[in-house]
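> everything below, folded, please.
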Amino acid sequence: MRAFVAEKTDDDVTRGVRDDFELEGADGVVVDVEYSSVNYKDGLATIAKGQVARISPLVPGIDLAGRTADGQAVLAHGYGLGVSQHGGYAEQARVPSEWLVPLPDGLSARQAMAIGTAGYTAARCVMALEAAGLAPGAGPVLVTGASGGVGSTAVDILAARGYEVVASSGKDPAWLKALGASEVISREEAAGDASRPLEKTRWAGAVDCVGGAVLAGVVRALSYGGAVAACGNTGGVKLEATVLPFILRGVSLLGVDSVQTPIEARRETWARLATDLRPPHLDEAITREVGLDGLEDALSAVLRGELQGRTVVRVAV
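You can find the predicted model right below:
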């Protein structure tokens, strides 16, 4: 079958499309893949310094949507997909049955991958904030890294639910405002003044896709009782902060993981992504569609931070 494969050499990784790749093993459900998507983690899985791939050769693609042999429409993402076992960048994938999510009514395979791992993570962030007590009308909600897949979907979902959304991005503000952002600020403004343990309260809540200095700045500017759902680290893994926002303002830092979510919670989240958490600009979120032959350029672009919105991968011909 055709597959996009990354394989380690002595000190590098070769990657590209192979026409004769064999799907090995007998465990799991065989899925005829229709669509996948491009995520930052997929890019890391194809470079020597990415520290993501656990096997070689590897078919990347941390999410996929397609059909089983009996015709059931399914999707899968997270766990070891595209990391420790072959993922969505191939015409077929073998997926453990306990990882599969029935494709919800109202979503096509293409739309499911327009949401993909990124949109799923955004939904989990929104759910975490609302479980922590955030409600529309509480004040501005900041979304950092807003032009990426997670951030742009978070903007779309939050705005549709009635929140005042402020987006932090260095890219096209018009696009983010079309998704519902009331204002677009720079990453530097979101990071604020690192020399201060506390800053003027500004955010009722936040979705942080960046980490590092930006996340620290968000925490310093949260309103009393506010919360930030943290899900990314493109800006660094270190968090240089004090305890003052937590003990003087009672703020919360909510970690959001999309890889190991228990399957029942995963299926519930996808059911909501097809209903009350469905991004209203779902089709417009797809800013690029590529086939397997276009993955080389798309993966390089995502690593350079050049992609905006969602890039879906059309696997089935």
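> rest of the way, CA atoms for contacts and neighbours
OK.
> since we're on Ala178, how many residues are nearby?
Applying other Cα atoms under 10 Å, we find 13 other residues in the vicinity of Ala178.
> which of the three states applies to it?
helix (DSSP: H, G, I helix; E, B strand; the rest coil).
> check the spacing between it and Glu164 real quick.
14 Å (Cα to Cα, to the nearest Å).
> which parts of the stretch 151-300 of the chain are helices?
Using DSSP state H, counting those that start in this stretch, the helices of the stretch 151-300 of the chain run over 173-179, 187-191, 212-220, 244-248, 263-273, 295-303.
> outside of the fourth one, which residues touch it?
Read it as helix 244-248. Helix 244-248 has contacts (Cα atoms under 8 Å, 6 or more residues apart in numbering) with Pro197, Leu198, Val219, Arg220, Leu222, Val251, Ser252.
> kindly recompute the last result at 6 Å.
The contact list for helix 244-248 (Cα atoms under 6 Å, 6 or more residues apart in numbering) reads Arg220.
> before we compare anything, build this one as well:
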Amino acid sequence: MTTFRAFVTEKVGEKEYSSSIQNKNITDLPEGDVLVKVAYSSLNYKDALSALGKPGVTKNYPHTPGIDAAGVVVSSNTSDFKEGDEVIVTSYDLGMNTWGGFSEYIQVPSGWVIPKPAGISLKESMKMGTAGLTAAMSVYKLVDKVAPADGNILVTGATGGVGSIAIAILNKLGYSVITVTGKADKVAYLKSIGAVEVLSREEFLEGNQRPLLKPKFAGVIDTVGGEFLATAIKSTNPLGVVTCCGNASSFDLPINVFPFILRGVSLIGIDSQNFPRAERIVVWENIAKDWLPNTLDEITEEVDLDGLKAKIDTIIKGQLSGRILVKL
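Here you go, the predicted structure:
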């Protein structure tokens, strides 16, 4: 019987959780159409919440987090995949209430599995992961409506995984990117991955109580929500496009209708968890063909399962920049 290692979080008290690396058997895995030997995963904020037992992500413990996985098919009950296929599995319920990617094997429904496109390695796909896919989804919704010649693109939450990769993709596609960050010590990092200007939070939010602000941005990729998203919308050019994919600042949106009815600004939500599979395949193909950032190595740090705990603490404290690749 095949045994393997997995990162397991257990409930040990009323509000107390503990994580450890445990040996598991294939028979421990949930039912699924496709068995995958995982080569790489990545660490996302949702994974950290799940590993710490925070409410709203995972309901039942013991649990193996990890909303990302890339690896090789071991067996499949469907004709869509065969042994030896290299595949990517991200989001849906992976690592939330279903056994996740912080494990040397996963077993999942075939509808969650994406064939890895040529032009990208398994390792590169997980350097991107859900954060990179979310960034690419945001770019995908932006590029058809906003061209590089139309003006600057704003990226908020710039030092996070989604923000960092969005900057890098936009830069590669020829866009001029302005960012917002509360971390003064990360200005050099943001410019190294493609930002032409870095605004402080105070500078960006100045005067944001007004119903409209001076138009500055042809498009926006917002990752934090709240007053940052509202300010970005008020500062968007006529017929500009704003994408929204996060709520780290707040899930409330203190906005009025003027940017929409006086400037024709479009607000597009990005749901990376349930993004349609057909479009998901297109976005991965775009990443593999033209969108893979040149600065991906600068954005990414690699750890193994044993190094996860320390990085989980770092991401919860808001001290993480870029991406964490998990090598299985």
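> returning to what we had before: now the helices of the stretch 151-300 of structure 1 as a markdown table including distance to Ile55 of structure 1?
Converted to a markdown table, the helices of the stretch 151-300 of structure 1 look like this (distance: least, Cα to Cα, whole Å):
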| stretch | distance to Ile55 of structure 1 |
| --- | --- |
| helix 173-179 | 38 |
| helix 187-191 | 36 |
| helix 212-220 | 29 |
| helix 244-248 | 41 |
| helix 263-273 | 24 |
| helix 295-303 | 19 |
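> nearest to Ala45 of structure 1, out of those helices?
helix 295-303 (9.7 Å; Cα to Cα).
> mean deviation of the closest one from structure 2?
Following superposition, helix 295-303 of structure 1 is found to deviate from structure 2 by 0.9 Å on average (mean Cα distance after the TM-score superposition for structure 1).
> in structure 2, which residues correspond to that helix?
Mapped onto structure 2 using TM-score structural alignment, helix 295-303 of structure 1 covers residues 308-316.
> so what does Tyr224 of structure 1 match up with in structure 2?
By TM-score structural alignment, Tyr224 of structure 1 lines up with Pro238.
> let me redo that: Glu189 of structure 1
Using TM-score structural alignment, Glu189 of structure 1 pairs with Glu203 in structure 2.
> just Leu176 of structure 1 next, same as before
By TM-score structural alignment, Leu176 of structure 1 lines up with Leu190.
> likewise for Gln85 of structure 1?
Superposed on structure 2 with TM-score structural alignment, Gln85 of structure 1 falls opposite Thr98.
> can you report how many residues lie near its match?
22.
> enumerate every residue touching it.
Per Cα under 6 Å, 6+ apart, neighbours of Thr98 of structure 2: none.
> repeat that for the one 10 residues further on.
Taking Cα under 6 Å, 6+ apart, we find Val108 of structure 2 in contact with Gly32, Asp33, Val34.
> how does it look with 8 Å?
Pro30, Glu31, Gly32, Asp33, Val34, Leu35.
> what does Arg249 of structure 1 give?
Ser223, Tyr224, Gly225.
> how about the second one: what's its closest non-neighbour residue?
By that I understand Tyr224 of structure 1. Arg249 (4.5 Å; Cα to Cα, 6 or more residues apart in numbering).
> what does that neighbour correspond to in structure 2?
Mapped onto structure 2 by TM-score structural alignment, Arg249 of structure 1 lines up with Arg263.
> from Lys216 of structure 2, how far off is its match?
12 Å.
> swap in Ile165 of structure 2?
For Ile165 of structure 2, the distance to Lys216 of structure 2 equals 22 Å [Cα to Cα].
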